[in-house]
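> no sequence for this one, just the structure:
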């Protein structure tokens, strides 16, 4: 890949998004990151250095998404890639009938990524690479049916966009449980129960690291013959 390309990451202020931004910057590329927290954005930009810039953005706000891309791409330049791991949502059982864990979940995770790609279209290179993010529940749900359906919908979206937007490439990363800030900010007993369950459910018997997930995202961004595919980085969860 040519160095000093420009990539956008929605959700680039923490977790898998920030880890991906680190790897892009380390190899000589530039990143435009977005997130909802002013504190996290400032911390992320301080970590990433002068090859990174960014702004606050709410992925559920279409106008904010349009502004994000308009501000992030200098005149006469275009994005080489977009990664969209940003989403804040709740999951829950179907029988609860809770819109927060069903309709609101889709609004945050599915429609947020859908409209992010739409907003990015005017500033994408003709050979740009887009990476959506779903989750392992798409292949092997163990509860929270709306969450499983949302992840599966994102993988279908990647396939549909790959057809319509070609030669722009569109793929989807499907991570399993990952040792990230999301889990580390939860109570230790809750986290350890989840990690213990995951160790029983996947072949490699451990959560992934954010660096491993970022490496998978980078592969999808870089490989010029990958499009319409879902890459499961889940430690073999789908096979156990």
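Received the coordinates, thanks. Note that the structure is a prediction, hence the values are computed from the model and not measured.
> okay, CA-based contacts and neighbour counts for the rest of this
Will do.
> top helix in this protein by residue count?
Assignment by DSSP state H gives helix 145-165 as the longest helix of the chain.
> and for the next helix or strand along the chain from it, what are the contacting residues?
Where DSSP states H and E defines the elements, the next helix or strand beyond helix 145-165 is strand 169-175. Outside strand 169-175, the residues that touch it by CA atoms under 8 Å, 6 or more residues apart in numbering are 127-136, 154-155, 158-159, 161-162, 213, 216-217, 220, 224, 226-234.
> One more pass at 7 Å, please.
For strand 169-175, the external contacting residues (CA atoms under 7 Å, 6 or more residues apart in numbering) are 128-136, 155, 158, 161-162, 213, 217, 220, 227-234.
> Kindly report the same for stretch 89-107.
Against stretch 89-107 from outside (CA under 7 Å, 6+ apart): 60, 108, 143-147, 150.
> what do you get if the cut-off is 10 Å, keeping everything else the same?
Contacts to stretch 89-107, defined as CA atoms under 10 Å, 6 or more residues apart in numbering, come from residues 59-60, 87-88, 108-114, 143-151, 153-154.
> Skipping its backbone neighbours, what lies nearest residue 157 in space?
Closest residue to residue 157 apart from its sequence neighbours, by CA to CA, 6 or more residues apart in numbering: residue 114 at 7.9 Å.
> any idea how far that neighbour is from residue 76?
Between residue 114 and residue 76 the distance is 25 Å, computed by CA to CA, to the nearest Å.
> Same drill for those two, tell me which one is more crowded.
For residue 114 versus residue 76, the count of surrounding residues by other CA atoms under 10 Å is larger for residue 114: 19 against 6.
> show me what contacts that one?
Taking CA under 10 Å, 6+ apart, one finds 59-60, 84, 107, 132, 154, 157-158, 161 in contact with residue 114.
> mind listing what's buried in whichever strand or helix holds it?
Residue 114 is located in helix 112-120, with elements delineated by DSSP H and E. For helix 112-120, the neighbour count (16 or more other CA atoms under 10 Å) marks 112-117, 119-120 as buried.
> okay, now the one to match up with it:
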């Protein structure tokens, strides 16, 4: 058989991207689809935005479906993975972009808000990671999301950094638990990135100051982060494992 025939017959890789309807998640979904993966775009509640993401992918020649699930609901997440495996034969890449942020001094934070942040960012990451660990095929990758604020430790980010610190602690543990599976586990920790989640509640002056913080003196873009995820989930990036990658233009 001609080697090119073998390559042509290889099944397409399949990705599940949580929080894939907007911001960094949408950029990741579109980039992975551009690289030839079939993408399941998970969303929590914004069906319209998820469908827009799917339409953008299909219009560019890719293949995608939108699937609803709260990432902290293990039954809903299991159903998403069941559907993807049934429809496409397996899962090769899982990227957990779903997240929640609340800004407040620790002394003033409503504990119900803290509970909501931890539910999405810690429990949600754990639930998605659990399914990834059970289902990823050999050669696959799991990518979680943290934040560079875990290192910079800006005021008012206490709840958010506490939740993302837990994600970072999980990363190498899971990578080691998957020894022998040929599956990588990494976490991307963006710096200031121009998404609705980042821009919400900030003044123009605050945004400008944060944009000047990295040596590159600009905000990151969702595409900047999607490029990093694309590398980590590619064949070329497969030697990177158990790492926290701070994609932040040179911040701490």
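Structure received. Just so you know, these numbers come straight off a predicted model, no measurement behind them.
> ok, back up a step: now do whatever helix or strand comes next after the helix holding residue 114 of structure 1: which elements does it pack against?
Elements were assigned by DSSP H and E; along the chain past helix 112-120 of structure 1, the next helix or strand is strand 124-133. Counting contacts by 3 or more CA pairs under 10 Å, 6 or more residues apart in numbering; DSSP states H and E, strand 124-133 of structure 1 is packed against strand 6-10, strand 79-83, helix 112-120, helix 145-165, strand 169-175, helix 210-222, strand 230-233.
> out of these, deepest packed?
Of these, the one with the most neighbours on average (mean count of other CA atoms under 10 Å) is strand 169-175, at a mean of 28.
> what distance separates the helix or strand just after it from the middle of the whole chain?
Reading on from strand 169-175 of structure 1 to the C-terminus, the next helix or strand found by DSSP H and E is strand 178-179. From the chain centre to the centre of strand 178-179 of structure 1 is a distance of 14 Å (CA atoms, centre = their mean, to the nearest Å).
> separation between residue 125 of structure 1 and residue 167 of structure 1?
Separation of residue 125 of structure 1 from residue 167 of structure 1 (CA to CA): 10 Å.
> er, residue 139 of structure 1 actually
As for residue 139 of structure 1, its distance to residue 167 of structure 1 is 27 Å (criterion: CA to CA).
> Three-state assignment for the residue sitting furthest away from the middle of structure 1, please.
Within structure 1, the residue lying farthest from the chain centre (CA atoms, centre = their mean) is residue 95, at 28.4 Å. Recorded secondary structure, residue 95 of structure 1: helix (DSSP: H, G, I helix; E, B strand; the rest coil).
> Can you find the partner of it in structure 2?
Counting by TM-score structural alignment, residue 95 of structure 1 lines up with residue 107 in structure 2.
> likewise residue 171 of structure 1?
Under TM-score structural alignment, residue 171 of structure 1 pairs with residue 186 in structure 2.
> which residue is nearest the centroid of structure 1?
Nearest to structure 1 centroid, counting by CA atoms, centre = their mean: residue 85, 1.7 Å.
> Quick one: map that residue onto structure 2.
Using TM-score structural alignment, residue 85 of structure 1 lines up with residue 97 in structure 2.
> contacting residues for that match?
Each residue near residue 97 of structure 2 by CA under 10 Å, 6+ apart is listed here: 17-26, 28-29, 42, 71, 121, 125, 143-146, 188.
> Distance of it relative to residue 78 of structure 2?
17 Å.
> May I see the buried residues of stretch 52-68 of structure 1?
Judged by neighbour count (16+ other CA under 10 Å), stretch 52-68 of structure 1 contains these buried residues: 52-60, 62, 64-66, 68.
> With respect to residue 39 of structure 1, which of those residues is nearest?
Set against residue 39 of structure 1, the nearest of the buried residues of stretch 52-68 of structure 1 by CA to CA is residue 56 (10.1 Å).
> quick one: the closest one and residue 9 touch, right?
No. In this structure, residue 56 of structure 1 is not within contact of residue 9 by CA atoms under 10 Å, at 11.8 Å.
> Common neighbours of those two, please.
Contact criterion CA under 10 Å, 6+ apart; residues shared by residue 56 of structure 1 and residue 9: 33-35.
> Buried subset of these, written for ChimeraX?
A single ChimeraX command is used to select the members of those judged buried by 16+ other CA under 10 Å:
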select :33,34,35
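> Please identify which of the shared contacts of residue 56 and residue 9 of structure 1 is nearest to residue 3 of structure 1.
For those, the nearest to residue 3 of structure 1 is residue 33 (17.9 Å; CA to CA).
> thought that closest one was touching residue 71?
No. If you go by CA under 10 Å, residue 33 of structure 1 and residue 71 don't touch, sitting 11.1 Å apart.
> Find the residues that touch each one of the two.
By CA under 10 Å, 6+ apart, the residues touching both residue 33 of structure 1 and residue 71 are 54-55.
> what about residue 93 of structure 1, neighbour count?
Close neighbours of residue 93 of structure 1, defined as other CA under 10 Å, add up to 14.
> Quick check: it vs residue 101 of structure 1, distance?
Going from residue 93 of structure 1 to residue 101 of structure 1 by CA to CA gives 8 Å.
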